[in-house]
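Asks: Can you look at this prediction? I've put the sequence above it.
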Amino acid sequence: MAVAEANEALADTAMGAHFDMTGLAVVVAAAVLLGLGLTRLKQPAVVGYILAGVILGPSGLQLVERSGSMSVLAELGVIMLLFLIGMELSLKAFMRVIGPSLFVVAGQISIAAAFTFLFGTVLGWPTGQSLLLAFIIALSSTAVAIKMLDDIDELRTPIGQITVGVLIAQDIIAIPMLIFADSLGGRGFDWLGVVKSVAALVFVIALVRVLSARSKIHFPFTDAMRGNADLMTMGSLAVCFSAAAVTGLIGLSAAYGAFLAGLVIANTTLRVSAIKVTEPIQSVLVFVFFLSIGLLLDLGYVWDNLGTVSIFVILVLAVKSIVNIALLHLAGTPWQQAFPAGLIMAQIGEFSFILASIGVTRGVLDSQGYQLALTVIAISLLVSPFWMANLRRFHDVAAQGVIDLKATLAEVYAVELEEMARGRALLFRTAHGITLRGRAMRKAWKQQRRSRKASDDADKSEKS
């Protein structure tokens, strides 16, 4: 009976009875086009995926809805993302900057918590909400920051090393954050969640130290798996999902297990092969995750709360920039390196989407707070490269000793002002040309009318 039903379902699917490919084609095409467009503008492609969800979702063209199956795929995307981050983590490089990196991350979380608890006291927020918002604000985007470092050729310089070190430390500490956020609820503070989070963090740091101190691990059947792409893919996924299932069963986050599995594979001889075969799967699932975020963004909410959203985005970027630069300098980074590194980490990261999603699911964030968090995160990701590029210009001009505001603005935006002057000159020439052409056409039209009238008068006089 089950076999017959399966065969019937396969036949129906093959004939197109249960699945319309049009919607899928539109979604993928829109995501690719927006991703390409934003890449050309020096933006990360993930922002294009979010915009695709906004445009095609319930608040846009209403071509796509967030379904249960999409939520499952988005959750798998998060698991695969953490699995890949674990595999790509360079433990030896991280251990060289682990001290300053952990100091900076601890400072980021502490200062973010101070701000959110201050606001929470005034606005009457519960303790859990204040702490969750601190986690959301403290994290930066690894994908966006590394792309920006690569764009300005600083990825392998001291600026890139300390920035990547801080981002890796954030990724490690984000795992206990996810566990703690998952333990929150309307009942308030959960000490068991705190114990789980601390234990998870201690275990991750211990695992990093152990793995970084030893040579590559050689798994059984390594040679057989490396020579077969199918076995390599299925073996990697089996390790990832098994670890996620185990941590889920013992009351921890499934993403935590996936991250640990990635760390272990990163220290084996299968690392390069595993990354190669799992990265395409991860890319598709992460695309679904960011698309689902876009589906949740409400354009009506953004428009109705444009002032509030703008203030929060500017505050987040400005305060995070100042805090990052100060903490990096206190950790021993020279000002010349701390300034660009701090600006690069000014945005809010993709882990914060996950924290916000857990928060609204557990009742820690209400729908208004959730929409505000999603909107601010998405916009901060979008404008972060522009923010960094402009402030770095101001820094370079200030380093030259220019103090006067008008002179500073003129120096910072010299290229844009020159282009605007050229544009105005071109516009003036175009308008002047159109005016002259108009005058000539009116003159020709009047002459034509006079000639026609003279001809008509001559015809009338001949007839009379």
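Replies: Thanks, I have it.
Asks: CA only for contacts and neighbour counts going forward, please
Replies: Will do.
Asks: now the helix or strand in which residue 48 is found: how far from the chain's centre is it?
Replies: Take DSSP states H and E as the rule and residue 48 turns out to sit in helix 45-56. A distance of 11 Å separates the centroid of the chain from that of helix 45-56, by CA atoms, centre = their mean, to the nearest Å.
Asks: which residues touch that helix?
Replies: The contact list for helix 45-56 (CA atoms under 8 Å, 6 or more residues apart in numbering) reads 27, 30-32, 34-39, 60-64, 287, 290-299, 378, 381-382.
Asks: Which of those fall within helices?
Replies: 27, 30-32, 34-39, 287, 290-296, 299, 378, 381-382 (DSSP state H).
Asks: Counting neighbours, which of those residues end up buried?
Replies: 27, 30-32, 34-36, 38, 287, 290-296, 299, 378, 381-382 (16 or more other CA atoms under 10 Å).
Asks: Please tell me I have it right and residue 239 contacts residue 260.
Replies: No. Using CA atoms under 8 Å, residue 239 is not in contact with residue 260, being 10.1 Å away.
Asks: Between the two, tell me which one has more neighbours.
Replies: More crowded of residue 239 and residue 260, by other CA atoms under 10 Å: residue 260, with 26 against 18.
Asks: can you pull the contacts of that one?
Replies: By CA under 8 Å, 6+ apart, the contact set of residue 260 is 83, 86, 204, 243.
Asks: Now do the third one against residue 260, distance only.
Replies: Spatial separation of residue 204 from residue 260 under the definition CA to CA, to the nearest Å is 7 Å.
Asks: Give the residues shared as contacts by the two.
Replies: Shared contacts of residue 204 and residue 260, defined by CA under 8 Å, 6+ apart, are absent.
Asks: and the gap between residue 187 and residue 273?
Replies: To residue 273, residue 187 is 46 Å away according to CA to CA.
Asks: More neighbours: which of those two?
Replies: The neighbour count for residue 187 versus residue 273, taken as other CA under 10 Å, is higher for residue 273 (16 against 11).
Asks: Check the contact between the more buried one and residue 226; I expect there is one.
Replies: Yes. With contact defined as CA under 8 Å, residue 273 counts as touching residue 226 (6.6 Å).
Asks: Buried residues in the helix or strand harbouring residue 307, which are they?
Replies: Here residue 307, judged by DSSP H and E, is contained in helix 306-330. Within helix 306-330, the residues scored as buried using 16+ other CA under 10 Å are 309, 312-313, 316-317, 320-321, 323-329.
Asks: Also stretch 101-109?
Replies: 101-109.
Asks: any residues touching it, and which ones?
Replies: Under the criterion CA under 8 Å, 6+ apart, residues 134-135, 138, 162, 165-166, 169-170, 323-324, 327-328, 331 lie in contact with stretch 101-109.
Asks: likewise stretch 291-302?
Replies: 49-60, 64-66, 70-71, 74, 309, 353, 371, 374-375.
Asks: Got another one to weigh against that:
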Amino acid sequence: MPETIYLTHILFLLAAAVLTVPIFQRLGLGSMLGYLSAGAIIGPWGFGFINQVEEIRHIAEFGVVFLLFIIGIELNFTRLLAMKRMVLGLGLSQLIATGSILAGLALLLGMPKDTAIIIGFGFALSSTAFGLQTLTEKNELGSVTGRTSFSILLLQDLAVVPLLTLVSFLAHDISIAGSGGLAFLQGFLVIAAVILAGRFILTPALRLVAASHNAEVFIAAAVLVVLGTAWLMESVGLSMALGAFLAGLILADSHYRHQIVADIQPFRGLLLGLFFMSVGMSVDFSLLIQKPLLIAGLVGTLLMVKIIVILCVCKIARINNGTSIRVSMLLSQSGEFGFVLFGLAVTVGLMDMALFQMLTLIIAMSMVSAPFMAIAGEHIERRLRKRKKQTSFDGNITQPKGEHFIILVGFGRVGKRVAKILDAGSVPYLALDNDPHLVTKGQADGFPVIYGDASRYDVLNAMGAARASAIVVTIDKVMVVERLVHIIRSRYPKTPIYARGRDKDHCEKLHKAGATIPVSETLEASLKLGGAALAVSGVSDKEAANLIDEFREVYYETLSGS
């Protein structure tokens, strides 16, 4: 009988997702709102097909775990350390400011001091699942919006453990509070042990599993790594999501990272969808019907406070207006860890069940608003970009004379080498980069490089792109290059575009986006190595050159489809 009930629940969940999510995506509202609506329809306050919301939510939390693992594996420790200023600056400022303001408002509404503190900081935590999923769907994790949002969300995840400990202290639970220092020491030791095990044990273990050539066993090993690390973190009072993120960071430089990501993605997608559905199921429509104005006012106040605080923090960090507004609206909701924090407060007696249900409803409704806020933020950012005639680039650009000059987009190592080659050939050019440090250094070295954003028409137009003989894109960021090529091609349909590609798959995407010739890094490196190998093997220079030219010609012909 129980097995039949579980099977029925699974069927209802799958059917609701399959029927609802494609409709919302077709309407341009995103998959998350579709999952939320599906959960509300089949949940206890909809048709009542599923009533065990807590059981569903506990399982669905693994979606957030797998999401953090994927994010971690796409980063690495070097990139994370480079973000420490944003994480500690933006994240900590937002958490303290938002938590303090919301706690003050709770005090004004008559809440006891301890309860008000818990409410303030519980609401200050945004939804990691919503924020990262939205950015992932739009391929914007590497953008300024993505890095800023991720920095704030990461600090919030790191703050979950201290906040849970704070709840225990406020409840005067001597057995827990007295061991707070020991818990932190245990957490530190476990994290150190996980990092050491990952460096010296995990990769050899995965090598042995891969050697078995059994795909199912490798998938099981990948899931074991994620869940095992998450369990270790939870056993010492840390969050499972943080443990999964740490596991991802450890494997970020592994040879098996791409296969692991491919194996984990289906679990992440299904469980994350289930998480969003569980949020939709948890909306108590009876309480919403009884006190609609109160709930609407509280949710509106929460959203407004978080938007204002995050906007101010971003502006202090000198982030542009459009990005600041978009990040503040993207992270304006409260998140999944609020459920955990308030649940612990009920357990230790700092909050009664009626207040807990009210706070849970506010979190759920703020999460329901999240897709709409994200869409609105993106729309506002787009409008600001169109309206504002920024002059962050040098408006008094001295364009090269004549019709035959090159525009060079990106002035990193590759861009600078191309510039030197053009100089050697006495070919006029003008370089562009959005990194002030590279621009300053390039100008000091005598190169004609200016600061600006190549995705903006006014910048390219001021550089004389309409009469350039070619535009060369040397940026090494995969998604950024593809987007730039598409934008440049749409504005200058007849101008040749030569773009730097990562590999053959990336070059094919660049060709479809409009690149005249995408140049593969891996191909050119392999041709150089192959040529050296031919030379040392006694093949004549002429024959080796012919072989390499033939190989190159066939390679690029496959891209153009000829």
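Replies: On my side now, so go ahead. For clarity, every value in this text was computed on a predicted model and none was experimentally measured.
Asks: quick one on the thing from earlier: with respect to residue 337 of structure 1, which of the contacts of residue 260 of structure 1 is nearest?
Replies: Distance to residue 337 of structure 1 across these (CA to CA) is lowest for residue 86, with 26.8 Å.
Asks: So the closest one is in contact with residue 259, correct?
Replies: Yes. The criterion here is CA under 8 Å, and residue 86 of structure 1 meets it with residue 259 at 5.1 Å.
Asks: So between those two, which is more surrounded?
Replies: Just comparing residue 86 of structure 1 and residue 259: by other CA under 10 Å the higher neighbour count belongs to residue 259, 27 against 24.
Asks: Mind telling me what element that one is part of?
Replies: Per DSSP H and E, residue 259 of structure 1 falls inside helix 254-266.
Asks: How far away from the center of its chain is the top helix by length along structure 1?
Replies: In structure 1, taking DSSP H as the definition, the longest helix is helix 414-463. Centroid separation for helix 414-463 of structure 1 versus its chain: 53 Å, with CA atoms, centre = their mean.
Asks: returning to that earlier point: of the contacts of residue 260 of structure 1, closest to residue 419 of structure 1?
Replies: Nearest to residue 419 of structure 1 among these is residue 86, at 45.6 Å by CA to CA.
Asks: wait, what's in contact with the closest one?
Replies: 259-264, 266.
Asks: Check the gap between it and residue 339 of structure 1 for me.
Replies: 28 Å.
Asks: ditto for residue 122 of structure 1
Replies: Counting by CA to CA, the gap from residue 122 of structure 1 to residue 339 of structure 1 is 32 Å.
Asks: before we move on, back to that, Provide a PyMOL selection command restricted to the buried entries of the contacts of stretch 291-302 of structure 1.
Replies: Burial among the contacts of stretch 291-302 of structure 1 is assessed by 16+ other CA under 10 Å; the matching PyMOL selection reads:
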select buried, resi 49+50+51+52+53+54+55+56+57+58+59+60+64+66+70+74+309+353+371+374+375
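Asks: which residues sit in contact with the residue nearest the centre of structure 2?
Replies: Nearest to the geometric centre of structure 2 sits residue 141, at 3.5 Å (CA atoms, centre = their mean). Taking CA under 8 Å, 6+ apart, we find residue 141 of structure 2 in contact with 132, 135, 147, 150.
Asks: helix/strand/coil for the closest residue to the second one other than its chain neighbours?
Replies: Which is residue 135 of structure 2. With CA to CA, 6 or more residues apart in numbering as the criterion, residue 135 of structure 2 has its nearest non-adjacent residue at 5.5 Å, and that residue is residue 141. Under DSSP: H, G, I helix; E, B strand; the rest coil, residue 141 of structure 2 falls in the coil class.
Asks: What of residue 450 of structure 2?
Replies: Applying three-state DSSP: residue 450 of structure 2 is strand.
Asks: surely it meets residue 432?
Replies: Yes. When contacts are counted by CA under 8 Å, residue 450 of structure 2 is listed as touching residue 432 (5.1 Å).
Asks: Need the residues touching each of these two.
Replies: residue 439.
Asks: So of the contacts of stretch 101-109 of structure 1, which two are at opposite extremes in space?
Replies: Longest span within the contacts of stretch 101-109 of structure 1, CA to CA: 134 and 162, 22.5 Å.
Asks: ok, those two, which is more surrounded?
Replies: More crowded of residue 134 of structure 1 and residue 162, by other CA under 10 Å: residue 162, with 24 against 21.
Asks: how about the counterpart of the more buried one in structure 2, what does it touch?
Replies: Using TM-score structural alignment, the partner of residue 162 of structure 1 in structure 2 is residue 148. Applying CA under 8 Å, 6+ apart, we find residue 148 of structure 2 in contact with 86, 90, 327.
Asks: Please determine how far the counterpart of the second one in structure 1 is located from residue 290 of structure 1.
Replies: Structural correspondence for residue 90 of structure 2 with respect to structure 1 (TM-score structural alignment): residue 104. For residue 104 of structure 1, the distance to residue 290 of structure 1 equals 28 Å [CA to CA].
Asks: do residue 305 of structure 1 as well
Replies: Using CA to CA, we find residue 305 of structure 1 at a distance of 23 Å from residue 290 of structure 1.
Asks: likewise residue 374 of structure 1?
Replies: For residue 374 of structure 1 relative to residue 290 of structure 1 (CA to CA), the value is 11 Å.
Asks: Equivalent analysis for residue 381 of structure 1, please.
Replies: Distance from residue 381 of structure 1 to residue 290 of structure 1, counting by CA to CA: 12 Å.
Asks: Over to residue 132 of structure 1?
Replies: 21 Å.
Asks: residues touching residue 161 of structure 2, list them.
Replies: By CA under 8 Å, 6+ apart, the neighbours of residue 161 of structure 2 are 237-239.
Asks: I'd like the next helix or strand past the helix or strand where it lies.
Replies: Element membership for residue 161 of structure 2, per DSSP H and E: helix 144-170. Sequence order places helix 174-177 as the next helix or strand after helix 144-170 of structure 2, per DSSP H and E.
Asks: contact partners of that next one?
Replies: Residues outside helix 174-177 of structure 2 that contact it (CA under 8 Å, 6+ apart): 165, 168-169.
Asks: nearest residue to the counterpart of residue 272 of structure 2 in structure 1 other than its sequence neighbours?
Replies: Aligned counterpart of residue 272 of structure 2 in structure 1: residue 286 (TM-score structural alignment). Nearest residue to residue 286 of structure 1, sequence neighbours excluded (CA to CA, 6+ apart): residue 77, at 4.5 Å.
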